[in-house]
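Asker: this one's sequence-less:
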């Protein structure tokens, strides 16, 4: 057992990490298929996701019936990382973790702190189930797998799942190459456009919006039972995380927290909510799309990110919500992240160019008409005391959106924080604060992460 960068193998519940050499290889398909098939066997399957992602964990939860947690070796300090990995392992027989991007893709940082999938696999001793999209390749796929197996000695490749196999002949050619380098094939999925889940600009359509989700998951489970060697995959599971510690999980911003929760506001990290509850806080959900206001007896209101740009007209017409939010803000703190930040602003312009009035609690106007991707980790230091900490407090999170600010950038007097990227490059002041109201485009993952 060790501190950052080293492994904590042999503790707790065994697991596997489903990863790939690159994005769009089929990791989510294989992960959900495996989860559903193992759950059908009566196993207590728990899920996790490497890196900052809200959407995949919701699909994991639908497949397993239990929350799925994010594990981020850059944004989370070692203590928080272990506490969240422990949460993901509670009352489980196996933990199935889905990677993001490529297996070794991350930022430039110290060993074990790059945000790469490989950091998580190494730290907890979880073998990697490598998904290979073999469309357009045959024996050459073995060279890619061999490179992944040898690139980082901390990581063990348990075997591969071949995805998008075109024919029996194609399969035999790919398997021949892998046999030559001694890497076992633990599953095969034939090319099937029907396996693709619907997507939108931030990734998959949310689980709650996916039509016939249970039927889709059951079909994936059927394919796993037909195409994956489930016994061999189960036998390969190993490693484990230490027990979770509630004291290390995120601190609640209040005793009773009003949280916007519906199709427009759904991006609240599971480890954040679990930490708040573990430390005695109560989360009181309300739906702005149903024109509900935050409960007046709450201590703080939290507007998570989501897709308010898809519901801007409806939100603009939600008078009880907007009036109730303004009344709440006169007496108590309100914080918004990304989509929540946009709703706290003056207006939100949708993709068609129509500007919809918002809560007008912060001096910012945003637009989706001219899309521009803003993506990356953010390391922030608060400009003033607030609900998330004192002036100078350090937060680590990420930004992922296509909206543009139409108003001028904030100065220190009105900014929420000074931010830098993962390389330490100064990005200037970000977000806004006015009275008890704060907001920012970046989503917080950890506070005081070191």
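Answerer: The structure has been received and is ready for your questions. Note that the structure is predicted; figures quoted are calculated from it, not measured. Numbering: from 1, shown residues only.

Asker: When you work out contacts or count neighbours from here on, use the C-alpha atoms and nothing else.
Answerer: Fine.

Asker: what about the strands in the stretch 351-450 of the chain?
Answerer: Counting by DSSP state E, counting those that start in this stretch, one finds strands in the stretch 351-450 of the chain at the ranges 355-357, 365-367, 374-382, 394-401, 404-405, 417-420, 426-430, 432-434, 437-440, 443-447.

Asker: Equivalent analysis for the stretch 201-350 of the chain, please.
Answerer: 203-204, 256-260, 282-286, 300-303, 334-337, 347-349.

Asker: Mind listing residues that contact the fourth one?
Answerer: Looking back up the chat, that one is strand 300-303. 253-254, 256-260, 265, 294, 328, 332-337, 339-341 (C-alpha atoms under 8 Å, 6 or more residues apart in numbering).

Asker: 7 Å instead, please
Answerer: If you take C-alpha atoms under 7 Å, 6 or more residues apart in numbering as the criterion, strand 300-303 is touched by 253-254, 256-260, 265, 294, 332-337, 340.

Asker: same deal with the third one?
Answerer: The contact list for strand 282-286, computed with C-alpha under 7 Å, 6+ apart, reads 255-261, 292-294.

Asker: here comes the other one, which I'd like you to weigh against the first:
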């Protein structure tokens, strides 16, 4: 359990600069000698690795749609020993899904309200001045129960622009915690799924150091510290248990998206996690009970994976007698072939008949709820799972039996059912939790 106070960095919408503020604040607080616990509200796979780089402490997702109270308590308890919690919101403050999930709709506002963390709203004020206060006040009053610390003005064009905008905020009764001048270099590299992965950033340390310096120059860090509040982690709940005792977990630039609370739960329960790199042509540990291939970007490394004979031989040998599971990119790598954006076909592991194409791009995004037809490691047939899907690949062939009945957040069926063959299974959704683990 942790009673560390916290804050929620959120915004009216995506693309307002909250990730820059988040990373700069994490590093500035850490540089001040504070033990900082980062969190991410919602199902984002990429941001937690950036948080870890900035704070030096693993970041965890808090998701009120997918997670029940018990799991939320267990994840909040990972802040044990921290002096302050800093959470980054997803999308806009009140953006969620159409139907209520285990604890809510999945909004950052719900996370802030449940944890008692006041919201710091990062407002892009480009193209407006006093009018920005009207929008910010709307966010403050939309749900008056959500704790609110104040605003950070972003992309300020000039000292005059700052004065006029701050005047509007003062009139609206909103505390201005900082004003960030417009700077084109304060953006993180992006590609088709949003930000690049932290491990791929050409100079992440220099970038985060720059963000921290920028924030110190233009934001009242002490005021943000003073605004932090919190309810602490509630009693009860546990992290998801491990699906096996010895788990070979693929970890490299092609396979990197596993929810941190899952791996932490595996380790906390005494499981041994055995990392290996398919891109380095490493086979999974021959003594592993389970091989788990996370999501990632195999489509960017398809040629290297097709040539990774040691990896594929080891994987096939394991699958003869023991389970193998892949999520999203890992699922694609278990299939027969992957077609890259140039239309070139690359042979994959061939443990499933799945053929996917990144040439025929189609955006798949959203929460998923699944009822298993067959076992998935750690879960029996009939188990109800919650997850999230986010990719551009298209299924061309899926000849194997469907793994689950899969629906979106509203329960509408989706065609990406996953599949299984023998000891091998795969899903396009990333597992967050089983409903009974909530």
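Answerer: Good, I have the coordinates. Here the structure is a predicted model, which is why all the values come from computation and not from measurement.

Asker: Go through the contacts of strand 300-303 of the first structure and name the one nearest residue 186 of the first structure.
Answerer: Nearest to residue 186 of the first structure among these: residue 265, at 38.6 Å, using C-alpha to C-alpha.

Asker: The nearest residue to that closest one once chain neighbours are set aside: how many residues sit nearby?
Answerer: Nearest non-adjacent residue to residue 265 of the first structure, counting by C-alpha to C-alpha, 6 or more residues apart in numbering: residue 306, 4.4 Å away. The tally of other residues near residue 306 of the first structure (other C-alpha atoms under 10 Å) stands at 24.

Asker: what residue of the second structure matches up with residue 306 of the first structure?
Answerer: Aligned by TM-score structural alignment, residue 306 of the first structure pairs with residue 296 of the second structure.

Asker: which residues sit in contact with its match?
Answerer: Each residue near residue 296 of the second structure by C-alpha under 7 Å, 6+ apart is listed here: 254-257, 329.

Asker: ok, those residues in the first structure, which still hold?
Answerer: Of the contacts of residue 296 of the second structure, the ones still in contact in the first structure (both residues aligned by TM-score structural alignment, their matches' C-alpha atoms under 7 Å) are 254-257, 329.

Asker: Residue 91 of the second structure: which of these is nearest?
Answerer: Once C-alpha to C-alpha is applied, the member of those that ends up nearest residue 91 of the second structure is residue 257, at 19.4 Å.

Asker: Give the burial count for whatever residue of the first structure lines up with the closest one, as a bare number.
Answerer: Using TM-score structural alignment, the equivalent of residue 257 of the second structure in the first structure is residue 267. Residue neighbour count, defined by other C-alpha under 10 Å, stands at 24 for residue 267 of the first structure.

Asker: Check the burial of residue 77 of the first structure by counting its neighbours.
Answerer: By other C-alpha under 10 Å, 18 other residues sit near residue 77 of the first structure.

Asker: Identify the residue of the second structure aligned to it.
Answerer: Mapped onto the second structure by TM-score structural alignment, residue 77 of the first structure lines up with residue 68.

Asker: Please determine how far its match is located from residue 9 of the second structure.
Answerer: 23 Å (C-alpha to C-alpha, to the nearest Å).

Asker: residues in the first structure matched by stretch 325-335 of the second structure, start to end?
Answerer: With TM-score structural alignment applied, stretch 325-335 of the second structure matches the range 335-345 in the first structure.

Asker: Figure out the length between the terminal residues of that stretch.
Answerer: 12 Å.

Asker: just checking, residue 146 of the second structure touches residue 115?
Answerer: No - between residue 146 of the second structure and residue 115 there is no contact under C-alpha atoms under 7 Å: 10.2 Å.

Asker: Who has more neighbours out of those two?
Answerer: residue 115 (23 against 20).

Asker: which position in the first structure aligns with the more buried one?
Answerer: So, by TM-score structural alignment, residue 115 of the second structure is matched to residue 124.

Asker: picking up where we left off before, of all the kept ones among the contacts of residue 296 of the second structure, which comes closest to residue 72 of the second structure?
Answerer: Using C-alpha to C-alpha, those come closest to residue 72 of the second structure at residue 257, 19.9 Å.

Asker: wait, the closest one sits on residue 45?
Answerer: Yes - in this structure residue 257 of the second structure lies within contact range of residue 45 using C-alpha under 7 Å: 5.8 Å.

Asker: before we move on, the earlier item: TSV please, covering the kept ones among the contacts of residue 296 of the second structure and showing distance to residue 119 of the second structure.
Answerer: Shown next, in TSV, are those (distance: C-alpha to C-alpha, whole Å):
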residue	distance to residue 119 of the second structure
254	35
255	33
256	30
257	27
329	34
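
Asker: how close does the closest residue to the match of residue 77 of the first structure other than its chain neighbours sit to residue 155 of the second structure?
Answerer: Distance criterion C-alpha to C-alpha, 6+ apart; nearest residue to residue 68 of the second structure, sequence neighbours excluded, is residue 438 at 4.2 Å. Residue 438 of the second structure is 40 Å from residue 155 of the second structure, where distance means C-alpha to C-alpha.

Asker: cool, and residue 327 of the second structure?
Answerer: Note on residue 327 of the second structure: its distance to residue 155 of the second structure, by C-alpha to C-alpha, is 38 Å.

Asker: Show me which of those two is the more surrounded one.
Answerer: residue 327 (26 against 21).

Asker: what's the more buried one in contact with, if anything?
Answerer: 293-295, 426-430.

Asker: Try it again at 8 Å.
Answerer: By C-alpha under 8 Å, 6+ apart, the contact set of residue 327 of the second structure is 293-295, 426-431.

Asker: out of those, who's nearest residue 409 of the second structure?
Answerer: Nearest member of the contacts of residue 327 of the second structure to residue 409 of the second structure, counting by C-alpha to C-alpha, is residue 429, at 12.4 Å.

Asker: Quick check: the aligned residue for residue 387 of the first structure in the second structure?
Answerer: With TM-score structural alignment as the criterion, residue 387 of the first structure matches residue 377.
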